[in-house]
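Engineer: structural data only, the sequence is not supplied:
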């Protein structure tokens, strides 16, 4: 075959797609052949309609052929994933030269000043908990020493005043507490609500 029919081609990262303008071609009567020298031949109705030596190699096992009313489309899977500069080879058997990338240095600079924000957050929360535990521990220690070093009447006064006032009052005077119920006395800016 001397002259190629009118065709267009484009490429994606992994494929080269060739659209051959050949109206009224039946997909059942159309096939393609690919030789080891990058020669792609499309045959329709037992006639060669497209014969071209490609610039690079394709995987013929993953190449597909579709026919529409106006064209035949061949989707060729690239062997090497790289952009093709052109579709057709200059001479038979000569593939486009593939440039190899070689790194200049194997030493990659590492940023040493990076902060581990998760660790910083955990440390801050742990420090806050430690401060809170320290204040609660000191308060608990104070109440334990006050309660532990008291006589029976003082202990009785503390328990009765604390429970009857819903934790708002703590009295150590049994003579005052034994006379009646200890009223709830919330802080000035709050009011007591019974649930």
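Structural biologist: Ah, there it is. It should be emphasised that the depicted structure is a prediction, and the values quoted were computed from it without experimental measurement. Numbering: from 1, shown residues only.
Engineer: for the rest of this, base every contact and every neighbour count on C-alpha atoms.
Structural biologist: Fine.
Engineer: any idea which helix is longest in this structure?
Structural biologist: Assignment by DSSP state H gives helix 117-148 as the longest helix of the chain.
Engineer: longest strand anywhere in the chain?
Structural biologist: Selection of the longest strand in the chain by residue count, based on DSSP state E, yields strand 58-67.
Engineer: check which residues of that one are buried.
Structural biologist: 58, 60, 63, 65-67 (16 or more other C-alpha atoms under 10 Å).
Engineer: need the next SSE after the longest helix of the chain, C-terminal direction.
Structural biologist: helix 152-164 (DSSP states H and E).
Engineer: after that next one comes which helix or strand?
Structural biologist: Following helix 152-164 toward the C-terminus (DSSP H and E): helix 174-177.
Engineer: quick check: residue 123 vs residue 136, distance?
Structural biologist: Distance of residue 123 to residue 136, computed by C-alpha to C-alpha, to the nearest Å: 20 Å.
Engineer: then this one, side by side with the first:
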């Protein structure tokens, strides 16, 4: 309706202003003599698309937002392209930024880089529960391939299943488990 149209126009204006401010911000960062890398992303689109959200087929599209990883001239990695970057999720951003910067990584970031090759983006089921969605079965994760198409866990190859199982164990250990990884070098960056 009319309210929806007005909300969309307001959002578009805000997005345009954000684009301008972001460009100015990056221009200022580019003038600095120290290396800087920025990861910029939006969590999801605003809940103003009531017409689109009525169609279950739009669930995924309403959660896709642009992101970028950018480095200034002083970094030496400005313009570097990261493989498999069309689709991603925040859990992979640090690993992608490290790849972008050609940085040495911890075993954990190396693990995330390998996992990202198999699963481009993922969203945990808690998001579906919070939003009260019934279009995605409760407790089901969302996984996307490099082309942005939904993937089913039951169709994963053995390597992807193992990576996902390991990821779940890592997440459990560092959040509610016994922190076995804490006393290892798994999260440590290599020394120079």
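Structural biologist: That came in fine, so what should we check first? Note that the coordinates shown come from a computational prediction; the quantities given were computed from them, not determined experimentally.
Engineer: TM between them?
Structural biologist: Once superposed, chain against chain, the TM-score is 0.25 (TM-score structural alignment, normalised by the length of the second structure); 74 aligned residues with a C-alpha RMSD of 4.5 Å.
Engineer: packing partners for the longest strand of the first structure?
Structural biologist: strand 30-34, strand 71-78 (3 or more C-alpha pairs under 8 Å, 6 or more residues apart in numbering; DSSP states H and E).
Engineer: turn the ones you listed into CSV, including mean neighbour count and distance to residue 16 of the first structure.
Structural biologist: Listed next are those as CSV, based on neighbours: other C-alpha atoms under 10 Å; distance: least, C-alpha to C-alpha, whole Å:
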stretch, mean neighbour count, distance to residue 16 of the first structure
strand 30-34, 17, 14
strand 71-78, 21, 5
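Engineer: and of these, who's closest to residue 44 of the first structure?
Structural biologist: Smallest distance to residue 44 of the first structure across these (C-alpha to C-alpha): 4.3 Å, for strand 30-34.
Engineer: dump the helices and strands packed on strand 58-67 of the first structure to a markdown table, plus distance to residue 8 of the first structure.
Structural biologist: A markdown table is the format used below for these (distance: least, C-alpha to C-alpha, whole Å):
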| stretch | distance to residue 8 of the first structure |
| --- | --- |
| strand 30-34 | 17 |
| strand 71-78 | 10 |
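Engineer: of those strands, which is nearest residue 142 of the first structure?
Structural biologist: Residue 142 of the first structure sits nearest to strand 71-78 of all these, at 80.3 Å, using C-alpha to C-alpha.
Engineer: okay, the angle between the closest one and strand 58-67?
Structural biologist: Interaxial angle, strand 71-78 of the first structure versus strand 58-67 (axes from the mean of the first three to the mean of the last three C-alpha atoms, to 10 degrees): 160 degrees.
Engineer: what helices or strands is strand 71-78 of the first structure leaning on?
Structural biologist: Taking 3+ C-alpha pairs under 8 Å, 6+ apart as the contact cut, strand 71-78 of the first structure packs with strand 15-21, strand 58-67.
Engineer: check which helices and strands the first one sits against.
Structural biologist: It stands for strand 15-21 of the first structure. Judged by 3+ C-alpha pairs under 8 Å, 6+ apart, strand 15-21 of the first structure is in contact with strand 7-11, strand 71-78.
Engineer: what about residue 175 of the first structure, neighbour count?
Structural biologist: Residues contacting residue 175 of the first structure under the criterion other C-alpha atoms under 10 Å number 10.
Engineer: and what of residue 121 of the first structure?
Structural biologist: Neighbours of residue 121 of the first structure (other C-alpha under 10 Å): 11.
Engineer: cool, and residue 128 of the second structure?
Structural biologist: Neighbourhood size, residue 128 of the second structure [other C-alpha under 10 Å]: 19.
Engineer: same thing with the one 3 residues further on?
Structural biologist: The tally of other residues near residue 131 of the second structure (other C-alpha under 10 Å) stands at 8.
Engineer: ditto for residue 100 of the second structure
Structural biologist: Residue 100 of the second structure: 20 surrounding residues under other C-alpha under 10 Å.
Engineer: any buried residues in the helix or strand hosting it, and which?
Structural biologist: Assigned by DSSP H and E, residue 100 of the second structure belongs to helix 90-101. For helix 90-101 of the second structure, the neighbour count (16+ other C-alpha under 10 Å) marks 90, 92-101 as buried.
Engineer: name the nearest residue to residue 113 of the second structure, sequence neighbours excluded.
Structural biologist: Distances taken as C-alpha to C-alpha, 6 or more residues apart in numbering put residue 95 closest to residue 113 of the second structure, at 5.8 Å, once the chain neighbours are dropped.
Engineer: my read: the one you found touches residue 117, true?
Structural biologist: No: the pair residue 95 of the second structure / residue 117 is not scored as a contact, 11.3 Å apart, by C-alpha atoms under 8 Å.
Engineer: overlap in contacts of those two?
Structural biologist: Contact criterion C-alpha atoms under 8 Å, 6 or more residues apart in numbering; residues shared by residue 95 of the second structure and residue 117: none found.
Engineer: how many neighbours does residue 29 of the second structure have?
Structural biologist: Under the criterion other C-alpha under 10 Å, the count of neighbours that residue 29 of the second structure has is 19.
Engineer: I'm done for today, thanks for sticking with me.
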